[in-house]
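**Student:** With the input below, show me the fold.
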Amino acid sequence: MMLKTRLFGRTYQFKNIKEVLAKANEEKSGDILAGIAAHDTAERVAAKVVLSEVALGDLRNNPVVPYEDDDVTKAIQDSINQEAFCKIKSMSVGAFREFLLKSNEDEIKNIQDGLTSEMIAGVTKLMSNMDLVYAAKKIHNLATCNTTIGEKGTLSSRLQPNHPTDDLAGIMASTMEGISYGIGDAVIGLNPAVDTIESISAVLNRFKEFMVKWDIPTQNCVLAHVTSQVAALESGAPMDLMFQSLAGSQKANAAFGITVQLMDEAYYLMKEKKSSRGPNFMYFETGQGSELSSEGHHGADQVTMEARCYGLAKRYHPFLVNTVVGFMGPEYLYDGCQMIRAGLEDHFMGKLTGLPMGVDVCYTNHMKADQNDVENLALLLAACDCTYFMGIPGGDDVMLMYQTTSYHDVAAMRDITGKKPIKDFNQRMEQLGILENGKLTEKAGDPSLFTV
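**Tutor:** Below you'll find the predicted structure:
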């Protein structure tokens, strides 16, 4: 395996595939902070040249965290379909990029289960932003909880009615307002301020009561730690989706208080006790840089570690996965340019992995980013059939204190792209007079519809 090239009269020699992957990455402040980024543009180009000639089989045989040391690597490697892998193992990363750009959806899905996360991250590093949009648009991964997400022609949204004290009246006021804007077909999902069994159960029950009373076809979720959700589930709380944040290594997941074994146990308990009807009932969130923040990156770059999150998520056949792309802050994505690139990378990698992939298009106030960056990324993602976005009052989360997409942003993107919510949800919104032919009516934005 040749890991050197000559460029501009200089020979570039890389010590291993992990270094090639790191230095081929587009500039990210997190990789610079970790001391693994390319020193300059020339070295980055040299790493891309070397990476383009590496065989996909070599990427599988050289995971960035060894198989024997890491349960995430084990989960990814053990899931590989050998027949699909054999079709592409001799292909170079550069040839794989060409394959993805010229092939149709069926041809891509024919080899999808033969891919490891390192292969997916590797090809991502050779793609331009337009490449990432063009290739991602071809892939549609459907999943069914109470409803089915990911159909062509749909753009879904998570209704995120967060409250700084988890006051039920405040949560439900935001929920009713969000539904009145046609938001929430992906899920009504709360990030709790209080992680107790009693509070989680109370919110889940209130969401379910509202959904039943008004015949709203969607899913409920409280994004507490998985162990708290398990306790709430065992106490009888109606839970459609179970949530957990994931990282790309065993060590980083330990910082989240989870292991693959714990997630396996939670998955099978949820399968037995869930209140939803379909086969997909897990919800995961990720974000570039989380492994570095917990010193669990093992010297690997943040794009490759992010791809490994999706490889682990696939194990649980999730209904929802999204990257909270700018939430980690400028230590990992310095500005709007890096945030936009990361959002396109993550969305593409999630879709290529086989996930119903959404993006929380967001930033924190100490990042060098603004609302225009959010809107630019959201429009690019809408163009490549991103599965769902967040819907938050005014785009400003009063509990998590970050900026993301609002109810109005989602409505505007649906109007621009001609897309609608999930079919069942859309039909109910039309019955309530909130939508007409997929567009908001004069009744939209009036939560008093639900106070009678």
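
**Student:** For the rest of this, base every contact and every neighbour count on C-alpha atoms.
**Tutor:** Noted.

**Student:** what's the spacing between the most centrally placed residue in the chain and F389?
**Tutor:** In the chain, the centroid-proximal residue (C-alpha atoms, centre = their mean) is N322; its distance is 2.1 Å. Distance, N322 to F389, by C-alpha to C-alpha, to the nearest Å: 9 Å.

**Student:** what does A254 give?
**Tutor:** 28 Å.

**Student:** Counting neighbours, go ahead and name the busier of the two.
**Tutor:** Between A254 and F389, counting by other C-alpha atoms under 10 Å, F389 is the more crowded of the two (29 against 15).

**Student:** Report the contact partners of M127.
**Tutor:** R97 (C-alpha atoms under 8 Å, 6 or more residues apart in numbering).

**Student:** That one: helix or strand, and which one exactly?
**Tutor:** Assigned by DSSP states H and E, M127 falls within no helix or strand.

**Student:** returning to that earlier point: now do the same contact list for the residue nearest to the centre of the chain.
**Tutor:** Neighbouring residues of N322 by C-alpha under 8 Å, 6+ apart: 284-286, 357-360.

**Student:** Apply 10 Å and report the result again.
**Tutor:** 245, 283-287, 310, 343, 346-347, 350, 355-361, 387-390 (C-alpha atoms under 10 Å, 6 or more residues apart in numbering).

**Student:** Likewise for S199?
**Tutor:** 166-168, 192-193, 205, 222, 232.

**Student:** just curious, which of those is nearest to T451?
**Tutor:** L168 (14.7 Å; C-alpha to C-alpha).

**Student:** Now the second one, please; I'll put the structures next to each other:
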Amino acid sequence: MKLQTKLLGQVYQFKSLKEVFAKANEEKSGDRLAGLAAETVQERIAAKHVLSEITLKDIRDYPFLSPDEDAVSRLIDEQINETVYMAVRNWTVSELREHILADDTLGSDLRKLSTGLNSEMIAAVTKLMSNLDLVFAASKMEIITCCNTPVGQKGVLASRLQPNHPTDNVEGMLASLREGLSYGIGDAVIGINPVDDSVESVKRLLHATHDFMQDWKIPTQNCVLAHVTTQMKAIEEGAPADMIFQSIAGTEAANKSFGISQSLLDEAHDMINSLGTSKGPNRLYFETGQGSELSAEAHYDIDQVTLEARNYGFARKYEPFLLNTVVGFIGPEYLYDNKQVIRAGLEDHFMGKMHNISMGVDICYTNHIKADQNDMENLGVLLTAAGVNFIIATPMGDDCMLNYQSMSYHDVATLRQTMSKRTSPHFEGWLESMGLMEKGKLTGLAGDLTLFH
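**Tutor:** Coordinates of the predicted model:
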């Protein structure tokens, strides 16, 4: 395996494949904080050149984190379809990129190919792609999952309605819920981040959303994004949950810092399949974001794009209904500015799709990052063009509980109208029955909360 190259008379020598991966990454403040980033643009180009000539077999044969030492590595390796892998193992990363982007390579071809790739291979090809490459490649793939209703159809931009409240007040949450629904938001899920991670609070919010959905015959699914163990206790006590949520990471040690393990997720998966209120078959919801492993001091000198890809390899086992990256939430320590946030959103979306995952993005930023709402709208347009399965929406794009900026109900409606996208078919039928939508466009009743009284 060749780990050096000569560019413009200068020789660049890399100590390991792990170093090549890290230095081939587009500029990320998290990689620089960890001491992994390329020192110059020239060194980054050299690393990309070396990476382009590495074979997929090399990547599998030289794991960054041994399956003998890490449960995530083990799970990723166990999932590889050996027949598909054997057919492509001698491809270089450059050849993989060319195949993905070829006009005659269809989305169905990529779905089959992905079963023979591990997460590091998918991360590698991502590093060689431009932003437009990432948009084009992801747009080929249609990945449909179903909880109560399906999401992921071509031509559909679904949304998670996030009616958070700073005190988990049910009436306050329902007011935000009604407003979101009146703008056509919520076909992916009604998902609430609770302030109080207690069983009683989770039960109260699950019952409130479930009852509202039943009363108004809304074809969607509910979820309260507490810790998985809290949700499991609430479900055991009879709370009506359509799915179970959990944040995950790309190493076993980082997952331990979240208070989870593969065995715990196996147990949660079994529970929601037996006690959940949805018809399924997809009943788990995961959330990720570049940099979480570094926060947990469990990154093992692996760059954050590769670690993020490993999140999706871990999630793939469970065939989740939804997974989204919260792309700008952690802050400038990991994604410094608008350019890095936009790049990360496109990377994450493509890598999730290449793992056959129903992939969404929380297009967001914190107030101390060098980005603003125009940047998020730019990323929203790019991701909509890339065929993102769903995005998250909050009232006026401002989450009053988590204190970060996201997309608004109006933003989602505008993206749909501008880029000729629809809501999910069952949900659109309900919106039409309420007089809120006609021929795929919102009517003059949009925003009228008196419809729900």
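
**Student:** Just give the TM-score of the two.
**Tutor:** Remark: TM-score between the superposed chains equals 0.99 [TM-score structural alignment, normalised by the length of the first structure]; 451 aligned residues with a C-alpha RMSD of 0.7 Å.

**Student:** What's the match for the residue nearest to the centre of the first structure in the second structure?
**Tutor:** Matched by TM-score structural alignment, N322 of the first structure corresponds to N324 in the second structure.

**Student:** Then D167 of the first structure?
**Tutor:** With TM-score structural alignment as the criterion, D167 of the first structure matches N169.

**Student:** quick one: that match and L205 touch, right?
**Tutor:** Yes: taking contacts as C-alpha atoms under 10 Å, N169 of the second structure lies within contact range of L205: 8.7 Å.

**Student:** what about these two, which has more around it?
**Tutor:** More crowded of N169 of the second structure and L205, by other C-alpha under 10 Å: L205, with 26 against 15.

**Student:** My reading is that that one is in a helix; is that accurate?
**Tutor:** Yes: per DSSP: H, G, I helix; E, B strand; the rest coil, L205 of the second structure lies within a helix segment.

**Student:** Now the common contact residues for N169 and L205 of the second structure.
**Tutor:** With C-alpha under 10 Å, 6+ apart, N169 of the second structure and L205 have common neighbours P194.

**Student:** returning to what we had before: what sits against the match of D167 of the first structure?
**Tutor:** Here N169 of the second structure is in contact with 194-195, 201, 204-205 (C-alpha under 10 Å, 6+ apart).

**Student:** From S94 of the second structure, how far out is it?
**Tutor:** With C-alpha to C-alpha as the criterion, N169 of the second structure and S94 of the second structure are 53 Å apart.

**Student:** As a check, name the ranges of all strands in the first structure.
**Tutor:** 4-7, 10-13, 143-144, 148-149, 156-159, 187-190, 220-222, 242-245, 282-286, 320-324, 357-360, 388-391, 435-436, 439-440 (DSSP state E).

**Student:** Show me the one of these that comes nearest E43 of the first structure.
**Tutor:** strand 10-13 (7.3 Å).

**Student:** who does the closest one touch, helix- and strand-wise?
**Tutor:** Using 3 or more C-alpha pairs under 10 Å, 6 or more residues apart in numbering; DSSP states H and E as the contact criterion, the elements in contact with strand 10-13 of the first structure are strand 4-7, helix 41-53.

**Student:** so of these, which one's packed in deepest?
**Tutor:** The highest mean neighbour count among these, using mean count of other C-alpha atoms under 10 Å, belongs to helix 41-53: a mean of 21.

**Student:** To what extent does that one diverge from the second structure after superposition?
**Tutor:** Helix 41-53 of the first structure differs from its equivalent in the second structure by a mean of 0.5 Å after superposition (mean C-alpha distance after the TM-score superposition for the first structure).

**Student:** thinking K28 of the first structure is in contact with G329, fair?
**Tutor:** No: look at K28 of the first structure against G329 with C-alpha under 10 Å: they stay out of range, at 11.5 Å.

**Student:** Which residue of the two possesses the greater neighbour count?
**Tutor:** The neighbour count for K28 of the first structure versus G329, taken as other C-alpha under 10 Å, is higher for K28 (25 against 22).

**Student:** I'd like the distance from that one to A121 of the first structure, if you could.
**Tutor:** Distance from K28 of the first structure to A121 of the first structure, by C-alpha to C-alpha: 15 Å.

**Student:** Ok, R44 of the first structure next?
**Tutor:** 15 Å.

**Student:** try D397 of the first structure
**Tutor:** Counting by C-alpha to C-alpha - D397 of the first structure and A121 of the first structure are separated by 31 Å.

**Student:** Which one of these two is surrounded by more residues?
**Tutor:** A121 (25 against 20).

**Student:** looking at the alignment, what does the more buried one pair up with in the second structure?
**Tutor:** Per TM-score structural alignment, A121 of the first structure is aligned with A123.

**Student:** list the contacts for its match?
**Tutor:** Contacts of A123 of the second structure (C-alpha under 10 Å, 6+ apart): 21, 25, 93, 303-310, 347-348, 350-351, 354.
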